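> sequence unknown, structure follows:
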């Protein structure tokens, strides 16, 4: 649907980060007026965040001079008027450079203001019978305590149009404390799940001050553990937790574990993201495809899912579950290389030991170094990229596992000819002959990176990254 520019409200920024003024499209005639006080599609079109309101409140003020605030409730608010006029005043109570910043505005029924969590909200009524209305994105509950600020605080020095000595103020608001940096509201945090894995460790390094949790510390398939965790403290949850034993997933025990970690866990996180409003970043796999896509451009984000084995099926189901979260990024990646045991380190070790391995040459894809995956994660979050699914790997031409092994050998002082080739079918026969499970693999794991590039991110060439990794 294309929206008419004439029907769109307009947005104005303020000195307080995240607090914006919305000039509504009010239609007046002899009977009164009509306005779309909140129209989600139009609000998003002008740049308002999709903050997910769940409750609408009305505060009716019978008399001119009623003054309320300054209250810093733990939710975002979209404030406007149904009748009357007010003088609105806001104070940033959040940690950071803007702590104590103020903004004031006279409002009538044609104006609305989006107030982010952590910004103190107050107003003074300028007309009798003023109805102040606001949407919030968390349910009010009795017993919730939140910071407040004195209306006459000399530090912020709000110039109230009606002197406070003549205003109508509740006893509680007459006894609010002064501005105190020690009570500044901390920013919501980032949580890394799967903190003990190679990707989780890399994410923890890239998000200073984040919380991390291994499965032993937080099992998201455990209802009691989930209920006890303070999800409301987080703005972003990075889900690097997964069951990645591709072959073991084909066993009865592995099948249960894979479905729990790769599908049930992400589905739980999607529900928590809806409830608490955090952005969910989930890491998926090229295995959600059967590997039959053309090498150029490779698998695209909108390609139908076609998983082959149990692990692949659980990852595909996890993608679908996470897509139901309002604020989500699903990052599908391939052939991840980070700290600890991995294919590159194994090939490097074999080269150093004088071993000449046989490596499959009919599976083609691109390496993804964890620092590249982390860089893409930061980019998408920091650039406020459109939510959805993105394919992420290092750049350069797609290569077979054998070609990658040969590149490692050459960088380790060995000849590429020391790495021979074999087919996936032959390799599987050897594994199965030893009584071990073997999962089907997609032969083409190369994924199109054009959607990611369209956000302004340019993937680093895989071989350049390999040089740095081995060095």
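Cool, got the structure. What you see is a predicted model; the values in this text were computed from it and never measured. Residues are numbered from 1 along each chain as shown.
> From now on I want contacts and neighbour counts done on CA atoms only, so please keep to that.
Will do.
> Report the secondary structure element holding residue 330.
In this structure, residue 330 sits in strand 328-333 according to DSSP states H and E.
> another one to put next to it:
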């Protein structure tokens, strides 16, 4: 008997992400009405905004019709249109809750959200039972599925009607026991730009698990017209875009301008479209160059962008595109140092070779080490931090490039007085090619990411570790 007048409410289960909803059903002598799926109300109660793309209905003539246990690579919202069912769910995902079981009855006043990888099975308790389910992917023969035998002794599901007395398909009878089930792995994570300084740090941070994929320009062309079909994108949960055009001076040339816009805007727009259409979380790395550097304080995430040169303009345009993606993190950073050619390695080489450099002293900011960026990205993903823009640089007192050069000389056992200050204008006075304008203040405020639970390391301490290794 359907219960009328219940308040919309949520019941958690022992299986992470498997959530039961009590639904308000309004009835009278004519019948009843309910809101079977109401995005705004249900997401407000914590239901994932899972983006359904298909609605299916299963009609069952007889009492005892039993289906499952099937685990699919998509999320499902299951509710009863008429009749009553006993439902059994078994966690078939990799992880500590693999094999966990939950059972309950569903009627028109109760629905359940079944996350990807949780096996589901239903036994009808009344004739002419129909249940409906919304799913957020279309069936595919290449998708990853997993199955469990309905009679598995480990799950030990207490079926209301014994299995030997009900109608079960021959296929369901042949499914494996729990010990032989292949668990469904987590959604894939794609890292683009995997051979760059940040890409190599992301490799070290995220490791070589089977669901992590690293792509380079040679293995995935982000500007290809076939990008939308280059992967089964519904299998991906996260894309970390570490690919970018970063030659700030060359970007001021005609060829450089074209290449910068292709990499930092056109390719970013393609990734944004894929992420939006497939419910993927998109992590994008931005730059202090989106600002003109005229502020007398550190820049916050809310400050309006005002780029000076082509590179900064392309990064600002890319940020604006990424901001439209429902699930996105824009990581704004500055003065990046990692495994590759960079300012610190240049200064170290000059010091060792006995060269006394002149270094720009009127640009101020903080070094950011790629290990810090990679760890910060993983923190935001692991903690499901609110989506949006986060500044992520080294912490500590800002310094000029000349100050940093002197610190490098000192830490490598050389006289820091060998470094001479120079203005940006003086440094580039005899440049033979175009020079991109630089922001004089590149210091970014770190309050937001610290409030999200991640505290970047002091850039001076990181520099000392970097030089020691």
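Great, that's in hand. Everything numeric here is computed off the predicted structure, so don't read it as measured data.
> TM-score for the pair, please.
Overlay of the two chains. TM-score (TM-score structural alignment, normalised by the length of the second structure): 0.92; 461 aligned residues with a Cα RMSD of 2.3 Å.
> thinking again about what came up before, how much does the helix or strand that the strand holding residue 330 of the first structure is followed by stray from the second structure?
Sequence-wise, the next helix or strand downstream of strand 328-333 of the first structure (DSSP H and E) is strand 336-337. Its aligned residues in the second structure lie a mean 0.5 Å from strand 336-337 of the first structure after superposition (mean Cα distance after the TM-score superposition for the first structure).
> Could you check how far strand 336-337 of the first structure is from the centre of its chain?
From the chain centre to the centre of strand 336-337 of the first structure is a distance of 22 Å (Cα atoms, centre = their mean, to the nearest Å).
> hmm, who's touching that strand?
Residues from elsewhere that reach strand 336-337 of the first structure, judged by Cα atoms under 8 Å, 6 or more residues apart in numbering: 198, 343-344, 367-370.
> Could I get those residues in CSV, plus columns for neighbour count and secondary structure?
Formatted as CSV, the contacts of strand 336-337 of the first structure follow (neighbours: other Cα atoms under 10 Å; DSSP: H, G, I helix; E, B strand; the rest coil):
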residue, neighbour count, secondary structure
198, 18, helix
343, 17, helix
344, 22, helix
367, 30, coil
368, 24, strand
369, 25, strand
370, 22, helix
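> Which one of those residues is nearest to residue 455 of the first structure?
Taking Cα to Cα as the measure, residue 368 is the one of those closest to residue 455 of the first structure, at 18.5 Å.
> Let me see the contact set for that closest one.
So residue 368 of the first structure contacts 333-337, 392-394, 462 (Cα under 8 Å, 6+ apart).
> quick one on the thing from earlier: pick out whichever of the contacts of strand 336-337 of the first structure sits closest to residue 13 of the first structure.
Looking across the contacts of strand 336-337 of the first structure and measuring by Cα to Cα, the closest to residue 13 of the first structure is residue 370, at 36.9 Å.
> pretty sure that closest one contacts residue 202?
Yes: with contact defined as Cα atoms under 8 Å, residue 370 of the first structure and residue 202 form a contacting pair (6.4 Å).
> shared neighbours of these two, anything?
In terms of Cα under 8 Å, 6+ apart, residue 370 of the first structure and residue 202 are both contacted by the residues residue 338.
> The strand holding residue 330 of the first structure vs the second structure, average distance?
Relative to the second structure, strand 328-333 of the first structure is 0.8 Å off (mean Cα distance after the TM-score superposition for the first structure).
> Which residue numbers in the second structure does that strand align to?
Matched against the second structure by TM-score structural alignment, strand 328-333 of the first structure falls on residues 328-333.
> So which bits of that stretch are buried?
328-333 (16 or more other Cα atoms under 10 Å).
> next one: stretch 54-66 of the second structure
Neighbour-count burial for stretch 54-66 of the second structure, counted by 16+ other Cα under 10 Å, picks out 59-60, 62-66.
> Return the member of those nearest to residue 316 of the second structure.
Closest to residue 316 of the second structure out of those is residue 59 (52.2 Å), distances taken as Cα to Cα.
> Return the residues in contact with that closest one.
Residue 59 of the second structure neighbours (Cα under 8 Å, 6+ apart): 128-131.
> residue ranges for the strands of the stretch 101-250 of the second structure, please.
Using DSSP state E, counting those that start in this stretch, the strands found in the stretch 101-250 of the second structure span residues 101-106, 110-114, 118-124, 129-135, 146-147, 188-192, 212-214, 236-241.
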